[in-house]
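Asker: Quick one, fold the following:
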Amino acid sequence: MAPTPRTRWIPHYGAALCCTALAGCMVGPDYRSPAAPPTDHYTVTPLPEQTASAPGAAGVPQRFAPGQDIPAEWWTLFHCEPLDTLIRQALADSPNIASAQAVLRQAHENYLAQFGGSLLPSVNAQLNGQREKFNGVTFGEPGVVDYLNLYNASVNVSYKLDVFGGARRQLEGLAAQIDYQRYQLQGAYLALTANIVTAAVKEASLRAQIDATERIATDEDQQLQVLNQQFELGGVAKTAVLAQQTLLAQTRATLPPLAQSLDQTRHQLAVLAGMLPSDPALPEFRLEMFTLPQTLPVTLPSSLVKQRPDILASAALLHQASAQIGVATAAMYPQITLSASYGTEALTPAGAFQQANTIWSLGAGILQPIFQGGQLRAQKRAAVDAYDQANAQYRATVLLAFQNVADSLRALDHDATGLKAQTEAWRAASDSLTLTRGQYRVGGVSYLALLDAQRQYQQTVVSLAQAQASRYADTAALFQALGGGWWNAPPPEAAADTPH
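Answerer: The predicted model follows:
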């Protein structure tokens, strides 16, 4: 999940700003990162040490490990090689990742452009040549008319002193924009990988439901054949045959919607991986290909605000809004500009390079806003309001993040309990169907009892497949809610030689 080589070298710019700051004050507030919420847990009631267990690979108990860190490639915890391969391909070919990388590079270039234009002197070389008509009226000698050529070669230097830090605050805001785009890129990595895992699990669940439904339809069709034979022999009424036909038709009617969902999920997987939906190279996923992680790292609440990309991106916007207050404040103070020019001026091209025709100038200017109709003060108040808005949005992002984690933790606990209950329901329905079929053959129960047992079994089989898939999907949702472990990616030196 590391950025591409072209974006790895983009550094943090706080230190660069400190090194390039000129002597003088910087008006406006100095940004401080918001403190983490004062809590040490995500839910009102404590989590169990481990979840409930149920038979099968999807029913293994999961243990919560508070404070344990998340690996950068968290999806490898499912031990599914086709999934790992697909994610590597997606990280390399996804247009969304490429777009986020380009926006990050753009933010970096905007910073460099502003840095060179605001903190460094502007130096320009100028070479002019012009022909003029001279009229003596200007000097009190009417009738004197002449023509002349004028050539000028000079170097001009101008420098705007950043006495009150307006330019440095502007750079501070651009540096915060780079941070924002960097975290947006990390968020794009996290969203892409989580969406692929979730879609792969959904595909596996749909295949399990389709397989179970087809097996049920096969059993119901065999039962229908038996009923037809009994009806021909006068053993059952026509109503029993019609009821079985209805049940079989209803079962088969559930297959097309499942197949449609499966096709849509595979199309989604292909697009997420940067492939066309028609690409035959897309692997197929089934539940038995996944291993449920038995240890679930749970980031401490105090660390969540330092690791989730969306929280960090929101904090970067808050930093940018803080810097804009300084920019608006500095605009109310004097602006000092220094300028210098050195060159030559002559009537011939050759004379423009002679020492005797040298010209030069030195200058300094100061601009103090006096009356702007309240514009500058209104701009400062607007900047403060923008900061208040960014602060409120940051708080909302943090609250949503804690909700995501709390929802995921509770979902995993309830998923395990639900799968255990669903497994028991499936076993009971299976035993009931087997027993009822035996009793029906010997005339111990009516056909309506058999029909009811078949319906209950069908419902429990499909629900069991859904419950199994929920454990995998909600495990991936927890890793996504906790930030995805991107901060544990190998450093650029190590990552440069490894595929994504």
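Asker: C-alpha only now, for contacts and for neighbours.
Answerer: Fine.
Asker: residues touching the closest residue in space to His41 that isn't next to it in sequence, list them.
Answerer: Distances taken as CA to CA, 6 or more residues apart in numbering place Pro301 nearest to His41, at 6.4 Å, with adjacent residues excluded. Contact analysis of Pro301 by CA atoms under 8 Å, 6 or more residues apart in numbering lists Ala36, Pro37, Thr39, Asp40, His41, Tyr42.
Asker: wait, which of these is closest to Ala90?
Answerer: If you rank the contacts of Pro301 by distance to Ala90 using CA to CA, Tyr42 comes first, at 32.2 Å.
Asker: now the other sequence, so there's something to compare against:
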Amino acid sequence: MKTSKRISHRHPLPTTITLLAAFVLLSACAVGPDFERPAASLSQHYDAQAEQQLGKPAAPNAQRIDRGRKLNGNWWSALRSPKLDQVIHRAIDGNLGLVAADATLRQAAAFVIASEGALYPQVDFGAAAGRQRTHNGPEASVSNFYAIGPRVTFDLDAFGGNKRRVEHQQALSDLQKHRYEAAYLTLTGDVASQALLLASANAQMQAVDKLLANDAKNLDLVRAAHLNGTTTRIDVSLAETRLAQDRTLLPPLAQQSDAARHALAILTGSGPADWIAPDFTLDEFALPSNIPVSLPSELAHARPDVLQAEAELHIASAAVGVATANLYPHVELSASLAQAASGNGGAALWGFAAGLTAPIFNGGTLKAERQAAVDGYNASLARYQQTLIQSFGQVADTLQAINHGAEQHLAQADALRAAETSFRLNQQAYAQGENSILQVLEAERAYQQALIGQVQVRTALYLDTVRLFVALGGNSVGVLEQKVASREVPKRTYQ
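Answerer: As a prediction, this is how the structure comes out:
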């Protein structure tokens, strides 16, 4: 309090100006740690074995990866489906999750502007009027009074507490931006996945319909043979059992198809009854033959969830700065100018003051708050590192899934060829009278089941490819800036 009094009244004007200049110079600094982005990861590989296998695939038409190359443009364009492109853009425009994320980001930006206001002088205007009674003499007097004029206050922020608060709000805004990017990435991945599941369900239902037709034909032939006495009741029961079992395959596939349609409607911001997704077929998708895979050292800047963890680390760093600044004195300047009057007299009043508040004893509260902020920073740093290595694990898992999926695809292709050969040989044998029609139908049934298996394996390859694009960030970082830029481009009008 003595220091504050000296600054306001006791020092001569040159000394006061010198002290104020010193505080202004101090206000250019901010105590506490200056945030630095975490160092790039030293990891060189996600999964060396999978990268080697996919870098030089054994099969001529198998997928391969291009390590170190960044993805350009919309990742889903690699699937080459115009229908998918239309649905994804509809989802980007109408998804309510993205609308909420956009509004939350705007709210965070407004808070940044609000916090920056503390860095500037605060100007207020005040007015007061009243009637008062005074006893200045033998008799009491009653008079009117008023005061009107502006008042200016300015926090010198000598130790940067307000600057750290602005930094804190800016980091919160960055966090919301990366949450928007994460929602965008999740949305595009979900739309692509649901479209593929819909196409897969449609393809499998077509194969099951053919299988059921063969089962029904087989049952009719077995029943006819039983009437002729060439087969037993056991054969008839077996054929009925196969038909009944294969019929159970359709309802789950129909449910998968309906659920995918409903999910696509919801993802686009519509009710399931308000918008019906187009029919997708697997044939309209192309499996990307060459997938760009960024290096582990670049993944931290390509995945929104890692950037979210980095923003949270920045928030924790700024909180340490705020808590540190609270340990130091707080200096505020104020000035006022007012026209005031009381009774029959009036005058113009002005004032200038400098105030200083410094913590002396608070029961250890401020030091404990700073220690809590430091511990919070360390916890955020550990969460950032955990998020980063989990992202490496997701990329490694999807790389191995694609690698093993390629192996399964080759095995399923062999099974399909074998079933097709068996079916053809049985047809030839039946034509030559060497086997029965039942053997031909069984071979055809095995061929249809192999076709269903091929659809499932093919779908898995597509879904694993989508997951890999998403795990690599899907080129989603910066989409918000692109959206804002597109808003600012004037639309051409035609007359």
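Asker: What subset of the contacts of Pro301 of structure 1 is buried?
Answerer: His41, Tyr42 (16 or more other CA atoms under 10 Å).
Asker: Among the contacts of Pro301 of structure 1, which lie within helices?
Answerer: Among those, no member falls in helices (DSSP state H).
Asker: Filter the contacts of Pro301 of structure 1 down to the ones also in contact in structure 2.
Answerer: Mapping the contacts of Pro301 of structure 1 onto structure 2 (both residues aligned by TM-score structural alignment, their matches' CA atoms under 8 Å) leaves Pro37, Thr39, Asp40, His41, Tyr42 still in contact.
Asker: can you give me the helices for structure 1?
Answerer: Using DSSP H, helices in structure 1 cover 5-8, 14-20, 81-93, 95-118, 166-232, 238-253, 255-272, 301-304, 309-330, 375-441, 447-481, 492-495.
Asker: which of those is buried the deepest?
Answerer: The highest mean neighbour count among the helices of structure 1, using mean count of other CA atoms under 10 Å, belongs to helix 309-330: a mean of 26.
Asker: what's around the counterpart of Leu333 of structure 2 in structure 1, how many residues?
Answerer: The equivalent of Leu333 of structure 2 in structure 1 is Leu338 (alignment by TM-score structural alignment). Neighbour count for Leu338 of structure 1, taken as other CA atoms under 10 Å: 15.
Asker: again with the one 4 residues further on
Answerer: When counting by other CA under 10 Å, one arrives at 15 neighbours for Tyr342 of structure 1.
Asker: I figured it hits Ile359, correct?
Answerer: Yes: between Tyr342 of structure 1 and Ile359 there is a contact under CA atoms under 8 Å: 6.0 Å.
Asker: Aligned against structure 2, show me the partner of the residue nearest to His41 of structure 1.
Answerer: Pro301 of structure 1 maps onto Pro296 in structure 2, by TM-score structural alignment.
Asker: again, but for Gly28 of structure 1
Answerer: Match for Gly28 of structure 1 (TM-score structural alignment): Gly32.
Asker: From Phe35 of structure 2, how far out is the residue lying closest to that match once chain neighbours are set aside?
Answerer: In this structure, Gly32 of structure 2 finds its nearest non-sequential neighbour in Gly321, 4.0 Å apart by CA to CA, 6+ apart. The gap separating Gly321 of structure 2 from Phe35 of structure 2 is 10 Å, by CA to CA, to the nearest Å.
Asker: Thr15 of structure 2 too?
Answerer: 36 Å.
Asker: Could you do Gly393 of structure 2 as well?
Answerer: Here Gly393 of structure 2 is placed at a distance of 27 Å from Phe35 of structure 2 (CA to CA).
Asker: do the same with Val374 of structure 2
Answerer: 13 Å.
Asker: what is in contact with those two at once?
Answerer: Common contacts of Val374 of structure 2 and Phe35 (CA under 8 Å, 6+ apart): Ser317.
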